[in-house]
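1. Here is my input, please return the structure:
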Amino acid sequence: PAGAPDRSLARKVTKVGVVGAGLMASQMALLFARRLEVPVVLTDLDQSRLDKGVGYVHAEVDKLLGKGRVSADQANRLKSLVTGSLTKDAFADADFVIEAVFEDMAVKKQVFAEVEAVVSAECVLATNTSSLSLTEMGAGLAHPERLVGFHFFNPVAVMPLLEIIRGASTDDATLATAFAVGKSLRKSSVLVKDAPAFVVNRLLTCFMGEVVAAVDEGTPLEVAEHALDGLGLPMTPFALLQLVGPAVGLHVAETLHAAFPERFGVSENMAKLVASGKPGVYRPDFSLDPEAVALFAGGTSPSTAEQVRERVLGALSREIRIMLDEGVVAGPQDIDLCMILGAGWPFHLGGITPYLDRSGIAQPRFLPPGVASLPA
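-> Down below sits the predicted model:
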């Protein structure tokens, strides 16, 4: 991957620790055990959550066994590799510890302070944060150079992208170890600068923010929801919001608004939706929920679907240009890779930057003529 350190600097990983035992943490534990074939220990403060997390891993292994993906011996071995502990002392001999706790800076800083107190000097500390600053997260650590971002996408076993984030203090050995682990996990890793929401979530929030803003300004929700159907995206914007969770979407929007208030807004209607406690804009059968739709009061200036489409794509083009100028990634192709593998950008379009080039929205072009573009 562009910018990755020499792989010879990577340290060997013989045991993995996972802080948390929720769904994301349990998915990670299974992946680490299956691909690295090393002991993996989950920790949590609550025995019932811990039992549920380990139980999830064992149940998923049984599913693999039932499908013939693993043998009986392999299944037994995988189950034996994943254990749980109520204390972080279980990380004492771990080489790689990743947190998957609540997306709150204070909580994550506390977790890493507790982990650093028990692990060896060579242990890599990884965060699965989706939007928070690594540099701030590591500010209170005795050894911030061993903190690295290791951002998975959900579902962990299926989504092939891994955003590896280098904080201000992250050293080459830590980064090389992260890339080596990512390769062992069979993920496509991209090196990302420590910037708000990194790549995929920053662009998805930009995309979603423009759609929501159009609705807030008076565009009927159904019109805005289907304005970009012609691109062949894997799902509509509000279906994506429901999948991610409105509360998570609002949190990332607030993070980006704090960093770039002139480009990222926070929808009052979205805040009302989250405050209402409703799970999303759709019912379980993916039909629009009238009560949730009603929370988007709308204004008095309806826009057409084409205007919404141009608004969204124009905003994405501007944000990608800024990200490249900031050095968030090495080049446009890294943006393309992240969006295809992490956001489901339609593969047949060749990547988001060549699409914006071909459609004339990117001015100037992101890529030289002839690179990922149609013949004249």
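
2. going forward, measure contacts between C-alpha atoms and count neighbours the same way
-> Noted.

3. Distance from the chain centre to the longest helix seen in the chain, please.
-> Longest helix in the chain by number of residues, with DSSP state H as the criterion: helix 305-326. Centroid separation between helix 305-326 and its chain, computed with CA atoms, centre = their mean, to the nearest Å, is 20 Å.

4. elements contacting that helix?
-> When contacts are defined as 3 or more CA pairs under 8 Å, 6 or more residues apart in numbering; DSSP states H and E, helix 305-326 packs onto helix 200-216, helix 221-225, helix 352-358.

5. Show residues contacting that helix.
-> Helix 305-326 is contacted by residues 203, 206-207, 210-211, 214, 223-224, 226-228, 329-332, 335, 353, 356, 361-362, 366 when judged by CA atoms under 8 Å, 6 or more residues apart in numbering.

6. which of those are buried?
-> Buried residues within the contacts of helix 305-326, defined by neighbour count using 16 or more other CA atoms under 10 Å: 203, 206-207, 210-211, 214, 223-224, 226-228, 329-330, 332, 335, 353, 356, 361-362, 366.

7. where exactly do the strands run in this structure?
-> Here the chain has its strands, by DSSP state E, at 16-19, 40-43, 82-85, 96-99, 124-127, 147-151, 161-166, 188-193.

8. I'd like those strands laid out as TSV, including distance to Val274.
-> Formatted as TSV, those follow (distance: least, CA to CA, whole Å):
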stretch	distance to Val274
strand 16-19	27
strand 40-43	29
strand 82-85	33
strand 96-99	25
strand 124-127	26
strand 147-151	24
strand 161-166	27
strand 188-193	30
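
9. For the comparison step, fold the sequence that follows:
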Amino acid sequence: MTTSTNTFSLTRREDGIALLTMDVPGESMNTLKAEFVPQMTELLAEIRNDSSIKGLVVISGKKDSFVAGADISMLDACDTSEKASELSAAGHKVFAELEALPMPVVAAIHGACLGGGLELALACHKRVCSDDAKTQLGLPEVQLGLLPGSGGTQRLPKLIGIAKALDMMLTGKQLRPKQALKLGLVDDVVPNTILLEAAIKLVQSGKSRKPRKRNMQELALETSHVGRNILFDQALKQVERKTKGNYPAPLRIIETVRIGADEGMAAGLATESRYFGELVMTPESAALRSIFFATTEMKKETGAADAKPRALNKAVVLGGGLMGGGIASVTVSKAKIPVRVKDISQQGLSNALSYAYKLLSKGVQRRHMTPTQRDQQLSLMSTTVDYVGVKDADIVVEAVFEDLNLKHQMVQDIERECSEHTVFASNTSSLPIGKIASVASRPENVIGLHYFSPVEKMPLVEVIAHQKTSPETIATTVAFARKQGKTPIVVQDGAGFYVNRILALYMNEAAQLLLEGNEVEALDRSLVKFGFPVGPITLLDEVGIDVGAKIAPILEAELGPRFKAPAAFDRLLSDDRKGRKNGRGFYLYSKPKLLDRLQRKPQKQVDTSVYKVLGITPGTSSEYGNLAERCVVQMLNEAVRCLEEGIISSARDGDIGAIFGIGFPPFLGGPFRYIDSLGAANLVTILKGYQQHFGERFAPAPMLELMASEQRKFYR
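-> All right, here's what the predicted structure looks like:
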């Protein structure tokens, strides 16, 4: 006999075991919605009152998803913290009813089991999951500026221990099946083909389960009030070190777990509900949720209206250097598309293969894949020093030196050697795509595809269309980038495109501040505290001082004198300082001495001789204004200019590009959301103050002044 609602169905088997199946109509994945609470409450009452039901299996009706979490959009309907807390309390009630069922309840998990989905599984008495790569378990609410709101902060620590639970909740990490089993989060891992059968066996074995074995240190820390205080104090210090106080959710997670551990589950749940409501209403959570919605929306777009991508069955990468090797690696490992790497030397090809092997081997070391799977992926990569085996390429990604003549040669070679439909995508970071396409007989196939280094880690790519790029080429390139696991934004052609253009003024202003007598550490510390992952001087060392020196003149020539880099920086190159790549930059890159380590001196130390090279005396600045503010307002102003000029098509794309491309603080939502929170009029006032003090490089963008006068925002 089967009882059904719109989303849930209850099927009774002859052996007394019932299946509670969740299948949200019209959706590819299950998500929890507020309107499901009455349906679940009604079904749970029916189960509780049916003496013929001896056990229950909770399972998904979706092919590759258990429950991917709660429907985040319902939070936007909450205009007070009390309303958001009520959503949390409703989840508490229904999951408590599930947990209190008198018969054994087992969650059968295949696919995404995240957020509210994992909280649902935690309310079951036992859990079994498939060994499929699509199965992942986690509580990622912190990434949305929230805490788990349906009992996760209380049930997870009880199941796997406080330290392990805090690690999961504070990072939002997602566990693979074997990791979940080792941690005690699930009771068994089986092939998906026998998942239901295994869940039924777990039901038949009863409610009781063996708790995860704790080592002596865990027991000492977690079973006494004093030990727990030490554990929570350590967690607080780590959070402060990582977040610089910019994210409230981690602190609330720690406090909620602490109250539950010290005062019991009822107090913990009450705290969880209250804090959940408060966090929903914070600007940080609103900004982080906006990023989630933006990236979700972008996944549905082709990048060009009414254009469909061509099939992608084979790729070619020109150049076996770090960028080429990285691009080839993500093509085989993420996109699972065969790639042929072409270089002028066997050494370059060897480097590309070695790079890919090392990256894939990290997956083996972390047990994310087997050696056989690594070798199968690596077999998708082939190499050549001639244009052999490239005729059938659907897309060619060029990753050679930033030399226009060389790139012209690459375009002509590919048009000669490949088909008339082959897309030629240049990974240039500064050269206009229109200039690269100027020698092409098929310019409609030429496009920019700007990756950020290191390719395997950086999530963003800029897809750069010049005036003659066809919509189909744009759509195909966007599809290719998505297959590689990237978030692409489509930008129009122009020097520096979008990301490097807004970054350049930010970096230039940091350089100006340095030359005014500010210390390297003070500059980096100021911007890290503001919310950037690294400071601007550290970033310059990482990118390469020589790379910055090449890009600056191009930007100045195309965009005007506000992009002029400080002339004093030429002295760095004269002193052979390129940054981390040659061990000579602003910081020292030799291994710290044993005595320094014993004395706990900072591992990253400034090479103080750099001040003499630049002819400055550190600590002598009498700067006007705030260090971080001077750098950031330059970036904000230039972002508005890019929107004004049509380099980016929307504020949304500009926000995603800045966050994913250069680490603009996510809790601020991106440059445009941050301008909205500051107020355009306030930003104009700040810029004009600096303009009077430092000159025209701070002149507000015309669009910004117009928005200030009309009191408009980029987002309504």
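
10. that older thread, the longest helix of the first structure vs helix 200-216, what angle?
-> Inter-element angle recorded for helix 305-326 of the first structure and helix 200-216: 150 degrees (by axes from the mean of the first three to the mean of the last three CA atoms, to 10 degrees).

11. Report the mean deviation for helix 305-326 of the first structure after fitting onto the second structure.
-> Taking mean CA distance after the TM-score superposition for the first structure, the mean distance separating helix 305-326 of the first structure from the aligned residues in the second structure is 2.6 Å.

12. Gln110 of the first structure -> the second structure?
-> Superposed on the second structure with TM-score structural alignment, Gln110 of the first structure falls opposite Gln409.

13. do Leu240 of the first structure as well
-> Leu240 of the first structure maps onto Leu539 in the second structure, by TM-score structural alignment.

14. Number of residues surrounding that match?
-> Neighbour count of Leu539 of the second structure, defined by other CA atoms under 10 Å: 17.

15. And for Lys182 of the second structure?
-> By other CA under 10 Å, neighbour count at Lys182 of the second structure equals 13.

16. and it, what helix or strand is that in?
-> Following DSSP states H and E, one finds Lys182 of the second structure within helix 177-183.

17. Find me the equivalent region of that helix in the first structure.
-> Using TM-score structural alignment, helix 177-183 of the second structure pairs with nothing in the first structure.

18. average distance between stretch 200-216 of the first structure and the second structure?
-> Superposed on the second structure, stretch 200-216 of the first structure shows a mean distance of 1.2 Å to its aligned residues (mean CA distance after the TM-score superposition for the first structure).

19. Give me the residues contacting that stretch.
-> With contact meaning CA under 8 Å, 6+ apart, stretch 200-216 of the first structure is reached by 130-131, 196, 221, 224-225, 237, 249, 252-253, 256, 264-267, 269, 296-299, 303, 308, 311-313, 315-316, 319-320, 338-339, 342-343.

20. residue contacts, Ile675 of the second structure?
-> Ile675 of the second structure makes contacts with 636, 683, as judged by CA under 8 Å, 6+ apart.

21. mind running it again at 10 Å?
-> 633, 636-637, 640, 668-669, 681-683, 704, 713-715 (CA atoms under 10 Å, 6 or more residues apart in numbering).

22. Now which residue in the second structure aligns to Phe32 of the first structure?
-> In the second structure, Phe32 of the first structure lines up with Thr331, judged by TM-score structural alignment.

23. Same check on Ala343 of the first structure?
-> Checking TM-score structural alignment: Ala343 of the first structure goes with Ile662.

24. Was I right to think that match contacts Val461?
-> No. The criterion here is CA atoms under 10 Å, and Ile662 of the second structure misses it with Val461 at 11.3 Å.

25. Settle it for me: which of these two has more neighbours?
-> Per other CA under 10 Å, whichever of Ile662 of the second structure and Val461 has more neighbours is Val461, with 25 against 20.

26. ok, the more buried one - contacts?
-> 427, 448-452, 455, 478, 481-482, 486-490, 499, 657, 660-661.

27. and it, what pairs with it in the first structure?
-> Using TM-score structural alignment, the partner of Val461 of the second structure in the first structure is Leu162.

28. Leaving out chain neighbours, which residue sits closest to that match?
-> Spatial nearest neighbour of Leu162 of the first structure, chain neighbours left out: Ser189 (4.7 Å); criterion: CA to CA, 6 or more residues apart in numbering.
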